[in-house]
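In: Sequence isn't available, so here's the structure alone:
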């Protein structure tokens, strides 16, 4: 009779939990179906490289191991849970059959593996708690939700050990090295009778089952939904270059709007990103905006969009996101933007707020009383212009986190409030324009994300709606776009002055496509290299080196137009496509087959985005790639020493976007007398200079200047020269050095190479 009751209760409880789990997952699936459909090429995902990347990220935990300590911790828990699923089945069988077990060969070794795994998971959970509450790492959220997960995992492990221990007493099993932990516990509890041990075994057996099933139901309703969505998200990840943005069909007469003005304007894949987020904060920890006290936090970008999608989905489908629904009948979690500053924001009591930032050397973002405008507290001398100290670190994400937690919360109210929550404006209520325009599009967030989230594309979609549908853009940005439209450059300087830089090269002639119609390489100079006085030096140095090496090249001269990178990243897709089509027509007119440029932004746009619009069979290379080849082939002879200690700054659009890290470094290593010192944040982890995403043409109005922070990172290795392969980066770093009032030189790789080849630079 007891066994029948046991089986009945087991089936009912387990079946109900599985039903609730499936219902919660299904409701979120319905929410994602509200988004735009997106096509995937399944065949391209079955290639060896694609499969290798998938397994490397999902099962190799490659992204998590960027922080090796937390990476190892997560690997232990990840694989530990997989191993313990067999132990869970075995334990369930023991309870249902009164002592039976899985018919496995070498069962004793299986039992040993289970106990060791339980112990390792408990150690890993303890370390996770220490990182969160002992080290108090700012990017990690504090509060009852993270604590609940740690307690659930610990409880599952402890109930396993106690169940096994009481089983040993119940069946009078002798201690054994194959069950070391349960044997020790059973020895400590051997005063219990077998009848008592049996009762306690079933007590903890049921506790184990109920906690496990509670965790199952909790998974899709928490950040742990990533256990299901992350592998799918990684499988459906972008297969083309990260440097390629999705295009808009501007000829679509049925389109009611462009960009993302409502949560349902995002694609279903983008919505999958929302539910894949694990809230680890790695993206925010690396974001140049978050690091310098701006409003934007990539993690909160994703979680706020997720919360808003959940509210809108519940309102539009009539399906509650919370299961069991009756448990939340009078306390549905409704997300909203707070209208006023409160000492304890709704949903974030004081105990759950992150560390106080104090005066950490960055501008504090604060909520003014009764308003949502951001105000900046005066920046300390230590962060902006003085010495970097422990009290005044170079970067600090805590002010941004403080503002995010204060500005966005969860309000526990009734079901009817979903309607009000769903009516929040995506731009303005959910995402402020300050956040949207703070992004430098560096994609450091995406490089760090262990679940394959793509943040930049969402911000660009928000910008597209602002620019194309609302005509809303910061004044400096609007001026730059108007100048590009009228004169082909952000300054609005006459088109006829684009070629003037060539007259500054004494004794040498830079051929145009008219002078040399049989050219091999088209040198695309770009707006910076043509107009900016500092960047002109890079153009002259590179042209001089190509002439020395006998490269057959030409420039477009005054016919050259802006590449369109700036308009596209600022959301003006219409202007980008217009420039793209005009440039492609110009390239075809002159029979261009190879393009070389010193501008990584133009390089990325030509290489990754123009092919979609008709640029075919054209090789696009960066000037550091060409120079490296010329040096290796001996066409450029390094005759002169350049005695400098240089640190090289990786351009985002050259490095993370296109994987070019070694070419510039190889050039610098070959230069006699050159000592190369790497910054702590270099290569894939390099911090942005602050000029990307159109921010070159806009003022930073809050927090610390990004270029100053990056300059301070470079100065940590005590260089005499800071190098780069991007005119935008060089300008930002040179400005940073000037603000620090230091005698440190800033040079492009081409300029340094020119010194080694000729002994002097051309002025």
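Out: Received, thanks. Quick caveat, the model's predicted, so the values are computed rather than measured. Residues are numbered from 1 along each chain as shown.
In: going forward, measure contacts and count neighbours with C-alpha atoms only.
Out: Will do.
In: what about the nearest residue to residue 713 once chain neighbours are set aside, how many residues close to it?
Out: In space, and not counting its chain neighbours, residue 713 is closest to residue 679: 6.8 Å by C-alpha to C-alpha, 6 or more residues apart in numbering. Counted by other C-alpha atoms under 10 Å, the residues lying close to residue 679 total 20.
In: putting a second one here so we can go through both:
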């Protein structure tokens, strides 16, 4: 192409790559300016998981159509980078790279161009024709689609003019796109000057679009192309858990998060990895019931506040942050951050995250169900900043909803959320003995049990949940399991205080409970509450507990497999199973309750559209069991999904879920045709034929 064009190429390329490097370096500095939190560590296990997510698109393919579209774009651009090297090299030297002159290489490149154009057309259809509510509709998404289309057209035109330049005028099955275009272009003119100028124009257009897109990537949500693989690489393995606070650190002036400076490196990386796909908001029970919370909105507002303070291309400081009180408002304001960019003034006053960026209504709307994190294709932890801001409100400022304050006071004083007298925690033992004629052994009756059964506040105090307690006690005895309960010595597990942000009360309860376990030499615990199960199994370990913990469905499934329980009585009913978030999403336990149901003769199981790890929350998690719920109730929405299956039983394996499902059935007026049961109650109906219902 000549010496002058060669020097121009070098100058343009250095300019584009230099701008890209400068912008990326600025964002890296912003990330590394965050507080280290110990999360960003490498391991072979994390590397394997990251590889599966990045190159296997495992999370993206949960939505098959969208996942396949992204798969085509991802691998298409990888393939076309080889073609871009060939185009640039050939334009500068008039020679092909090794292997690039093979017919299969041309066929691969041109097929990829067509597939990418089809993927872009589908993306435009989803966003602007179907108008999926979770996808922003601003000009920036359209710009990207136009940019990619123009890039593909420049590739096709460069290849077509190159064929004419080399005198390859015949049609070719191995170069179907370029040969067809070459034929059409030759109809316009076969003049050598026209062909040469056309080739150079297409070549420069391709290079300019390529470098322009390179510079644009770190300025947009497409920065996830670089940050998402890193995010997956540093994503912690195992069940997610809240990080403990060092409450004895006398140098700490506050706990939790309320300023940009409080954002950790891992959270900052999450913010830059966000792809703004809206999957998290689509899955969020609060967003789906008009509570004003959008996990995607949370991430983008924090990111753009960070950029504004970082004095790197960011939304206009004059642009107000949107506030929204409904799902419709949330989805309309998802594009607020993409409409105006400028160099911001970092000398402005430090914004308070709570109030200036995120409303308290948003913070308290979350049920901590992790549907957002489970659906996120880039491995973000949306809950981390949210729970840290709750901690700030409760521990540093002492602010919380009135119901939350009352609940925490009750737990502190009486070790249960209702404030019932602590000595009544063991009253269920007397009620059970009066009904069954035998007593459930306490730790004093059986000081060396195989299993300590943690009954929990719901199982001990709540009259409906006692039905599950009674059923499980009978099943354990029938199976010959050596077990005991703490009775009046049992305290609150600490789940509600921790999720509401009261880390101080949680740690007090945690250490007290662990001391009790040590005093009695407890190494194995079974519980009917998934929240307690997760807490003991994962979060108590940060405080020194290392015992084995099982959920009651896991233990019952094992007892059935060993033949120690024998379901005899057919249950000719149809059940749909509601999965507890803290069992399914937090700990991956989905098969145990289904194994129990499959062992019951005559029972049919009808799965909901959203089940297992994709199930919708009942609305009680994150301490919301004890808070007032404005607007549409989450449990009503979830119960409607259960009723759509036509099942006459709604199964659960969590006392919170059972309560919420029963209330949902009542609010739908479906008591005559549908009943909510714990799977242990249903199993007891089959194992003990004379009992139709426990409790």
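Out: Perfect, thanks for sending it. Note that this is a predicted model, so its numbers are computed, not measured.
In: And the TM-score between these chains?
Out: The TM-score (TM-score structural alignment, normalised by the length of the second structure) is 0.96; 685 aligned residues with a C-alpha RMSD of 1.7 Å.
In: if we can go back for a sec, give me the aligned partner of the residue nearest to residue 713 of the first structure over in the second structure.
Out: In the second structure, residue 679 of the first structure lines up with residue 608, judged by TM-score structural alignment.
In: SS state for its match?
Out: Three-state call for residue 608 of the second structure (DSSP: H, G, I helix; E, B strand; the rest coil): coil.
In: Assign a three-state SS to the counterpart of residue 100 of the first structure in the second structure, would you?
Out: Aligned counterpart of residue 100 of the first structure in the second structure: residue 95 (TM-score structural alignment). Following three-state DSSP, the label given to residue 95 of the second structure is coil.
In: surely residue 95 of the second structure meets residue 89?
Out: Yes. Using C-alpha atoms under 8 Å, residue 95 of the second structure is in contact with residue 89, at 7.2 Å.
In: Near residue 46 of the first structure, how many other residues are there?
Out: Around residue 46 of the first structure there are 12 residues (other C-alpha under 10 Å).
In: Counterpart of residue 679 of the second structure over in the first structure?
Out: By TM-score structural alignment, residue 679 of the second structure lines up with residue 749.
In: ok, back up a step: list the contacts of the match of residue 100 of the first structure.
Out: residue 89 (C-alpha atoms under 8 Å, 6 or more residues apart in numbering).
In: any idea how far residue 4 of the second structure is from it?
Out: Remark: distance between residue 95 of the second structure and residue 4 of the second structure (C-alpha to C-alpha, to the nearest Å) = 18 Å.
In: Is residue 152 of the second structure in contact with residue 115, as I believe?
Out: No. Using C-alpha under 8 Å, residue 152 of the second structure is not in contact with residue 115, being 10.1 Å away.
In: Can you get me a residue count around the closest residue to residue 223 of the second structure other than its chain neighbours?
Out: Leaving out its chain neighbours, the residue that sits closest to residue 223 of the second structure by C-alpha to C-alpha, 6+ apart is residue 217, at 5.2 Å. Residue 217 of the second structure: 19 surrounding residues under other C-alpha under 10 Å.
In: what residue of the first structure matches up with residue 217 of the second structure?
Out: For residue 217 of the second structure, the residue aligned by TM-score structural alignment is residue 219.
In: So that match belongs to a strand, correct?
Out: No. Counting by three-state DSSP, residue 219 of the first structure is not part of a strand but helix.
In: got the contact list for it?
Out: Contacts of residue 219 of the first structure by C-alpha under 8 Å, 6+ apart are 21, 225, 227.
In: mind putting those in JSON lines, neighbour count and distance to residue 558 of the first structure included?
Out: Output for the contacts of residue 219 of the first structure, formatted as JSON lines (neighbours: other C-alpha atoms under 10 Å; distance: C-alpha to C-alpha, whole Å):
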{"residue": "21", "neighbour count": "22", "distance to residue 558 of the first structure": "64"}
{"residue": "225", "neighbour count": "18", "distance to residue 558 of the first structure": "55"}
{"residue": "227", "neighbour count": "16", "distance to residue 558 of the first structure": "55"}
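In: Helices of the stretch 1-150 of the first structure, start to end?
Out: 2-32, 48-58, 68-97, 107-129, 144-170 (DSSP state H, counting those that start in this stretch).
In: Identify the spatial nearest neighbour of the residue sitting nearest the centre point of the first structure, chain neighbours not counted.
Out: Taking C-alpha atoms, centre = their mean, the centroid of the first structure lies closest to residue 445, which sits 1.9 Å from it. In space, and not counting its chain neighbours, residue 445 of the first structure is closest to residue 283: 4.0 Å by C-alpha to C-alpha, 6+ apart.
In: Likewise for residue 746 of the first structure?
Out: Closest to residue 746 of the first structure by C-alpha to C-alpha, 6+ apart is residue 722, at 4.7 Å.
In: now residue 45 of the second structure
Out: Residue 45 of the second structure's closest residue in space is residue 237 (C-alpha to C-alpha, 6+ apart), at 7.6 Å.
In: How about residue 186 of the first structure?
Out: According to C-alpha to C-alpha, 6+ apart, the nearest residue to residue 186 of the first structure is residue 165 (5.0 Å).
In: contacting residues for residue 164 of the first structure?
Out: Residue 164 of the first structure neighbours (C-alpha under 8 Å, 6+ apart): 182, 201.
In: What is the equivalent residue in the second structure for it?
Out: Using TM-score structural alignment, residue 164 of the first structure lines up with residue 159 in the second structure.
In: ok so, going back, contacts only, for the match of residue 679 of the first structure.
Out: For residue 608 of the second structure, the contacting residues are 576-577, 641-642, 644-645, by C-alpha under 8 Å, 6+ apart.
In: Could you rerun that using 7 Å?
Out: Shown here is residue 608 of the second structure, whose contacts under the criterion C-alpha atoms under 7 Å, 6 or more residues apart in numbering are 576, 641-642, 645.
In: Mind listing what's buried along stretch 434-452 of the second structure?
Out: By neighbour count on 16 or more other C-alpha atoms under 10 Å, the buried set for stretch 434-452 of the second structure is 440-443, 447, 449, 451-452.
In: among those residues, which are in strands?
Out: 451-452 (DSSP state E).
In: Let me know the distance separating residue 349 of the second structure from residue 388 of the second structure.
Out: From residue 349 of the second structure to residue 388 of the second structure the distance is 22 Å (C-alpha to C-alpha).
In: In terms of neighbours, single out the busier of those two.
Out: Comparing residue 349 of the second structure with residue 388 by other C-alpha under 10 Å, the one with more neighbours is residue 388, at 22 against 8.
In: Many thanks, have a good one.
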